[in-house]
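# Below: sequence and its predicted model.
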Amino acid sequence: MPMIEVTVPEGAVEAAAAERLREELATTLLRWEGAPDTEFFREITWVYWHEIAADRLAVGGRSRGAPRFRVEVTVPEGALSQRRKDGLAADVHAAVTAAAGLDPARALHVWTLIREVPEGNWAAAGETIRFAELKKISQAERETSVAS
């Protein structure tokens, strides 16, 4: 049930590249969570794309700085070890810089924030979702994939 929110200045990423980036970010997060890349898990992995007017971003309090990108990833607590968080952050950075045509060495132009929702604080369809239940569903999805 991960969510990804990407905030970008208008025009910083071309439409086709943005479409590919949203797909790549979902794929990347599923991989680092260890979730199977199935239709069920795709359906519960949402990517919100927020474009803001270029003059609405201030860098150092000054308008019209070079584009900056914020990627916020929200996952259930326990879904990502520190090793997985590190890998996710590196892959998100690479994907965003590639989509925007930026030199990957410009590290401070892409910030990734990983937020963990404590157990018992995430609900869907009117019911609290437990991480242990997601793990069971993940295992069942894997077994179904292998059987197919």
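Noted; the coordinates are in hand. In this text the structure is predicted, and so the values were computed from the model without any measurement.

# contacts and neighbour counts: CA atoms only from here.
Fine.

# Look up the closest residue to A17, ignoring the ones flanking it.
Spatial nearest neighbour of A17, excluding adjacent residues (C-alpha to C-alpha, 6 or more residues apart in numbering): A99 at 5.4 Å.

# Test my guess that that neighbour contacts L21.
Yes: in this structure, A99 is within contact of L21 by C-alpha atoms under 8 Å, at 6.3 Å.

# For burial, what's the neighbour tally of R130?
The burial count assigned to R130 is 16, neighbours taken as other C-alpha atoms under 10 Å.

# my guess is it contacts G120, does it?
Yes: at 6.5 Å, R130 counts as touching G120 under the criterion of C-alpha under 8 Å.

# Wasn't A89 part of a helix?
Yes: the assignment for A89 (DSSP: H, G, I helix; E, B strand; the rest coil) places it in a helix.

# Return the residues in contact with it.
T112 (C-alpha atoms under 8 Å, 6 or more residues apart in numbering).

# Kindly provide the distance from it to A125.
30 Å (C-alpha to C-alpha, to the nearest Å).

# now the residue most central in space within the chain: how far from E127?
For the chain, the residue nearest the mean C-alpha position is I4 (3.6 Å; C-alpha atoms, centre = their mean). As judged by C-alpha to C-alpha, I4 and E127 stand 21 Å apart.

# what about versus this one:
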Amino acid sequence: MPVIRVTCPENSLTAEQKQQLAPLLIDAVMVQEVDPVTEPARNATFIVFNEIPQQNCFLGNEPFWLVEGITAAGFFTQKRREAAHTAIGKAFVTVLGDDGSEIELNGVHVSPAYLLRIYALLIEIPEGSWGCSGSTYSALEIGHLIGADQDPERWSELKVNAARHSTARPS
């Protein structure tokens, strides 16, 4: 049940685009926690669009989007992080379309070029720090709530990762 925050200059997305983008971003991040995405997981995820006044936003006079997917530590492996980043980019292309622009950056072809102005940050909250309804929830408790325990392979991966994160926590 991630929290997703999209920060962008005001009016860089229409109300309709936000409405289309929200479920795509939820699925982009959520599918890395539980696959397939369950209704309880989708319903426990919220997304916030923070629009900043133009005079407070700077990136070469171009619109940009900062997408923060905040999850409990333990759900992501590097492969899952990369898949989430790819899915976030695809969500924007689905909604904003391909404007035909392209750019090459260090030998990598990027199209549409506005993908370079989408910063996706996956923020993993340390074990024991995720709270809801006045209680603390572990990654395993969250995994059980959202149905990650229905896939034995995924559940095993989460248990190993959560144990690693729990052991690494200094307090």
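Here it is on my side, so go on. Treat the numbers as computed from the prediction; the structure is a model and nothing was measured.

# what's the counterpart of the residue nearest to A17 of structure 1 in structure 2?
Aligning on TM-score structural alignment places A99 of structure 1 opposite V95 in structure 2.

# How about the contacts made by R31 of structure 1?
D37.

# please redo it, this time with the cut-off set to 10 Å
R31 of structure 1 sits next to L25, D37, R84, L88 when contact means C-alpha atoms under 10 Å, 6 or more residues apart in numbering.

# can you tell me which residue in structure 2 aligns to T112 of structure 1?
Aligned counterpart of T112 of structure 1 in structure 2: A120 (TM-score structural alignment).

# Kindly provide the distance from the nearest residue to that match once chain neighbours are set aside to E153 of structure 2.
Leaving aside its sequence neighbours, A120 of structure 2 sits nearest to V67 (C-alpha to C-alpha, 6+ apart; 4.7 Å). As for V67 of structure 2, its distance to E153 of structure 2 is 28 Å (criterion: C-alpha to C-alpha).

# These two: which has the busier surroundings?
Shown here are V67 of structure 2 and E153; by other C-alpha under 10 Å, V67 has more neighbours (21 against 10).

# matching residues in structure 1 for the strand or helix carrying that one?
Using DSSP states H and E, V67 of structure 2 falls within strand 65-72. Following TM-score structural alignment, the partner segment of strand 65-72 of structure 2 in structure 1 covers residues 69-76.

# Report the distance from the matching stretch to the chain centre.
Stretch 69-76 of structure 1 has its C-alpha centroid displaced from the chain centroid by 5 Å (C-alpha atoms, centre = their mean, to the nearest Å).

# Same check on stretch 116-126 of structure 2?
7 Å.

# And stretch 10-22 of structure 1, by the same measure?
The answer for stretch 10-22 of structure 1 is 15 Å, by C-alpha atoms, centre = their mean.

# Now it: buried residues?
Across stretch 10-22 of structure 1, burial judged by 16 or more other C-alpha atoms under 10 Å covers A12, V13, A18, L21, R22.

# With that, I have no additional questions.
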